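Peer 1: Sequence and predicted structure below; questions after.
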Amino acid sequence: MKSSDAIFGLLFFLFFACKDKEDKKVVPAETMSCESSLPTRFSGANGSMSINTSKEASYEGMVKITGNEYLMGASDDEGRADEYPQHKVKVNSFWMDATEVTNAQFEKFVKATGYITTAEIKPDWEEIKKQLPLGTPKPDESVLVAASLVFTPTTTAVPLNDASQWWKWIKGTNWKHPHGPESSIKGKENYPVVHISWDDANAYAKWSGKRLPTEAEWEFAARGGLIDKKYFWGNDAPEKGKPKANIWQGKFPYLNTAVDKFIGAAPVKSFLPNGYGLYDMAGNVWEWCSDWYTPEYYNELGNNTTDNPKGPSKSYDPMEPTTPKKVVRGGSFLCNASYCKGYRVTARMKSSPDTGLEHTGFRCVADVK
């Protein structure tokens, strides 16, 4: 087995094992790449790092969101099973970053703390094998290197149930080198930082005196004051009229017509904001939330209004029962209606806390004092 084959056997084992439990169809690849985990990469190397949490949050670059009650979840017929039932939620007022955290902002954090991201740490085989079938052979050491997954378009149409066709595990890829070791973020200071795991995002949030949004806060903010609409701009399909978000136009994963003028991530504020003045609440990069994921959580909340829900106490995903998951929201530049509508305001995905990809970033929130 070649090294490239070995790493995909390792990293995509869980992708290919995923099946839709209701209709028995293979889960679409973009869904798998965002909701399924990669095996655990390391054993908390950054978890013990001392991050100053006494810092007061600066509200510069943030938008104050006035809390209220709303109906959370999908009411149309386009949602996945875990988006139902629609239920009443009340959120307190909070501040939210107007944009996704940028490379420039994340660089300040790294310089101040010496923080090392997940993608910069060699995977720990002893942790990885806990989530693989018993007896899975250890890959060659040349594969167990600090790396991350980079999107690589195919040249022709391919089955959309095989994510390894368009993701490549490239050594030396991380937030500073988002497309491989020869790439850099020079000139991209205003782009969203990517290849960020939940652990990385949470560490930044603590350092900045902020926190990651709850899923309820995120959806309330994304709606921008609109009631029961599919997207933050209303119900019009994103392909209709002027581009509204950075998503994939054309035929995934081999032809991006770039109607929105971007092939990959876009600088923040490249598109109009929602009704609350928040940018890129659909498309561009997936955004981490603080909540653990379970598919039945909405059912468990019942018919009463839930005040400031913070998600389940622990994660359980029947597709990957040994792997804890956190929620990601908002979709990315890879979302296309042919297989993924992650840019819908109610769309939920999930991923393991140590997973970071080329289309995964975050934004922070802060409590109103």
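Peer 2: Arrived safely. Residues are numbered from 1 along each chain as shown.

Peer 1: C-alpha from now on. contacts and neighbour counts both.
Peer 2: Fine.

Peer 1: can you pull out the strands in this structure?
Peer 2: Secondary structure of the chain (DSSP state E): strands at 62-65, 68-72, 87-91, 94-97, 147-151, 167-171, 250-251, 255-256, 286-292, 306-307, 326-329, 349-351, 360-361, 365-367.

Peer 1: Could I get these in TSV, plus columns for mean neighbour count and distance to residue 212?
Peer 2: Shown next, in TSV, are those (neighbours: other Cα atoms under 10 Å; distance: least, Cα to Cα, whole Å):
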stretch	mean neighbour count	distance to residue 212
strand 62-65	20	13
strand 68-72	18	18
strand 87-91	19	15
strand 94-97	22	9
strand 147-151	23	23
strand 167-171	20	27
strand 250-251	14	33
strand 255-256	18	32
strand 286-292	27	5
strand 306-307	15	18
strand 326-329	28	11
strand 349-351	26	15
strand 360-361	26	11
strand 365-367	21	6
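
Peer 1: Can you get me the start-to-end distance on stretch 334-343?
Peer 2: 10 Å (Cα to Cα, to the nearest Å).

Peer 1: quick revisit: now the strands of the chain in a markdown table, with distance to residue 268?
Peer 2: Shown next, in a markdown table, are the strands of the chain (distance: least, Cα to Cα, whole Å):
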| stretch | distance to residue 268 |
| --- | --- |
| strand 62-65 | 14 |
| strand 68-72 | 26 |
| strand 87-91 | 26 |
| strand 94-97 | 11 |
| strand 147-151 | 20 |
| strand 167-171 | 24 |
| strand 250-251 | 22 |
| strand 255-256 | 20 |
| strand 286-292 | 13 |
| strand 306-307 | 31 |
| strand 326-329 | 17 |
| strand 349-351 | 22 |
| strand 360-361 | 12 |
| strand 365-367 | 17 |
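
Peer 1: Structure two is appended below for comparative analysis:
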Amino acid sequence: MKILFTKTAFVLLAVSAVVSSCSKQHETSQKTGIAYNDKTNGGYVRFRQTHPSPGPGLVPIEGGTFVMGGSADQDVAYDYNNVRRRVTVPSFYMDETEVSNQDWLDYLHWTAITFPNDRELYYDALPDTLVWRKPLSYNEPYVDNYLRHPAFQDYPVVGVTWDQAQDYCQWRTDRTNENILRETGRMVAWKDLNGGKNGGGAAGTTTAAAGGGNGAAQPFNTDIYLNGQMKGPGVDGKKMMPDLSPNAQAGTGKGGKPVRPVRMEDGILKQGYRLPSEAEWEYAALALAGNTQFENIDDGKMYPWNGLGVRSAKSKTRGLILANFKRGAGDNAGVGGYLNDKADITAPVRSYAPNDFGLYNMAGNVNEWVADTYRQTSFEEFDDFNPFRGNEYSNKRMADPSKGLYAKDKYGRPIKDPAKANRKLKYSELLAQQGQRADSTNATAATPANAVPANGNAANANALLATKNSGKAFNPDLRGEKDTVNLALYGNTTLVNNRSKVYKGGSWNDMAYWLNPATRRFMDQDESSAEVGFRCAMTLVGAPEIYPNGKPHYGVKKAKAFKSK
């Protein structure tokens, strides 16, 4: 049973998130009675509640509980690396298809026109097409043609490292949000950008005229924009949001009315694209929601489709292979005249039937990177809600903490540093940390793992060097960021380290065993392969239920309005 995505599943995004200040009846605060959206009383704002639609290319995945690793019926590699564990995955969005060659060429094109003189940036963004080259196989035509020839434009991009996939996710987030703002008039429209010259400013560069910008043209960045560091002449559009604050200055609105950039609270911008977690990927691939009635799963799955076989049982497609994989040694395509899966290497990203979530090629075609760092025993340790291994927390570096301005790199992106604590710092601590950041960073980089701090006493030195059975030197740091690891044997006695990232799903060159969503393998984050691609995901904010029609619900009561006497 395929679940259909309906327009009624979401509340349409409002054209304006703020209720007009001209309204006679204002909504009031439930706790103070102060009217919202009234510029006469200080301009307190209550934004329209929305359940935003997914970003371009994504479909909604309604979360729930499932047995991670439960679809595997054997462990042919004897890895013992995915023992069954019941977990809960929150609702999220996921790409309908794998990222294609055309999608990646868009990324390369933007890079070339935005930074035409930065050969290093463009070179680093290029996939490694040499992954097709084999010493005993004539794959040289794919080296030159697979990425760029239009015949392959709808095929999944390969030769992409985990790091490159992460960079693409950030780029896609910024381009999507920039397009929303320009198309809706919250920023200068595409056709008016740079005065309509040079193709209307197709690269999307703007001038950071306010908020600590250096006045030079820089690409749009979501974090920098939301922090108020991209605004002013050449940036502001004709349909900016009304600013009700009594501190607002006259703006570019009609009659000089105060206006402001879009905020996160407006619900207009999309959450960031990212790689899915391993749990999200496995849950989405199984799509057990298609076999669920009244909270009961009627039938489990071994693949993204029902049944134990790999051929279609439907009358119109009976006998056809359901995914692109290697049927046997030396059999990548089948017999000439009747190819079994209609592909010899990869296939277009919309090939074969989608699963019950509407996702294509969640088995076969290419393996897909996920966000997790690989450990054999992850299942023994991770949380049972939204499990994920690999959190490396970071904070945006402040250029001026007193003004709340982010430091930017030469590409206009916020510079991020490892987080030092798992709590909000006191303001005095924030100022002190930012002031000492450069010195502490240099000291950390230059200090050997087992060195005794020069300014530490003997007791502190002993505590720092006191090692546990794990080989980790102890340091009482809330997050563990300061803890050091003895690197003498780390990565030498095992191939697994913090750079080992998980990929899943099976590929055009894999046997059917790897099509099972529970199987997992790993590769270094800087390595790539002709059998590995990726797709993006996005966090869903708000209520988790996506398909509420026809289901019982408790009503949500509205608060009583307060009336001043």
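Peer 2: On my side now, so go ahead. Not measured: the values here are computed from a predicted model.

Peer 1: returning to what we had before: out of the strands of structure 1, which comes closest to residue 203 of structure 1?
Peer 2: strand 286-292 (11.9 Å; Cα to Cα).

Peer 1: Give the burial count for residue 509 of structure 2, as a bare number.
Peer 2: Residues near residue 509 of structure 2, counting by other Cα atoms under 10 Å, number 24.

Peer 1: Was I right to think it contacts residue 332?
Peer 2: Yes: in this structure, residue 509 of structure 2 is within contact of residue 332 by Cα atoms under 8 Å, at 7.0 Å.

Peer 1: Touching both of the two, which residues are there?
Peer 2: Counting by Cα atoms under 8 Å, 6 or more residues apart in numbering, the contacts common to residue 509 of structure 2 and residue 332 are 325, 326, 345.

Peer 1: most neighbours, which of those?
Peer 2: residue 325 (30 neighbours).

Peer 1: how near is residue 461 of structure 2 to residue 440 of structure 2?
Peer 2: 18 Å.

Peer 1: Looking at these two, which is more packed in?
Peer 2: residue 461 (17 against 13).

Peer 1: Can you tell me the SS state at the more buried one?
Peer 2: helix (DSSP: H, G, I helix; E, B strand; the rest coil).

Peer 1: so where's the longest helix in structure 2?
Peer 2: helix 162-183 (DSSP state H).

Peer 1: what element comes up after it heading to the C-terminus?
Peer 2: helix 198-201 (DSSP states H and E).

Peer 1: hey, where'd the helices end up in the stretch 201-350 of structure 1?
Peer 2: Per DSSP state H, counting those that start in this stretch, the stretch 201-350 of structure 1 carries helices over the ranges 215-223, 297-300.

Peer 1: Then the stretch 1-150 of structure 2?
Peer 2: Applying DSSP H, counting those that start in this stretch to the stretch 1-150 of structure 2 gives helices spanning 101-114, 119-125, 140-145.

Peer 1: between these, which gets nearest to residue 242 of structure 2?
Peer 2: Here helix 101-114 is closest among these (Cα to Cα), at 31.2 Å.

Peer 1: report the angle between the axes of that closest one and helix 162-183?
Peer 2: Between helix 101-114 of structure 2 and helix 162-183, the angle comes out at 70 degrees (axes from the mean of the first three to the mean of the last three Cα atoms, to 10 degrees).

Peer 1: Output the contacting helices and strands for helix 101-114 of structure 2.
Peer 2: helix 119-125 (3 or more Cα pairs under 8 Å, 6 or more residues apart in numbering; DSSP states H and E).

Peer 1: List the buried residues for the helix it packs on?
Peer 2: Across helix 119-125 of structure 2, burial judged by 16 or more other Cα atoms under 10 Å covers 122, 125.

Peer 1: try stretch 171-185 of structure 2
Peer 2: Buried residues in stretch 171-185 of structure 2, defined by neighbour count with 16+ other Cα under 10 Å: 171-182, 185.

Peer 1: so can I have JSON lines of the residues you listed showing distance to residue 86 of structure 2?
Peer 2: As requested, these are arranged in JSON lines below (distance: Cα to Cα, whole Å):
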{"residue": "171", "distance to residue 86 of structure 2": "34"}
{"residue": "172", "distance to residue 86 of structure 2": "33"}
{"residue": "173", "distance to residue 86 of structure 2": "32"}
{"residue": "174", "distance to residue 86 of structure 2": "35"}
{"residue": "175", "distance to residue 86 of structure 2": "37"}
{"residue": "176", "distance to residue 86 of structure 2": "35"}
{"residue": "177", "distance to residue 86 of structure 2": "36"}
{"residue": "178", "distance to residue 86 of structure 2": "39"}
{"residue": "179", "distance to residue 86 of structure 2": "40"}
{"residue": "180", "distance to residue 86 of structure 2": "39"}
{"residue": "181", "distance to residue 86 of structure 2": "41"}
{"residue": "182", "distance to residue 86 of structure 2": "44"}
{"residue": "185", "distance to residue 86 of structure 2": "47"}
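
Peer 1: I am finished for the moment; much appreciated.
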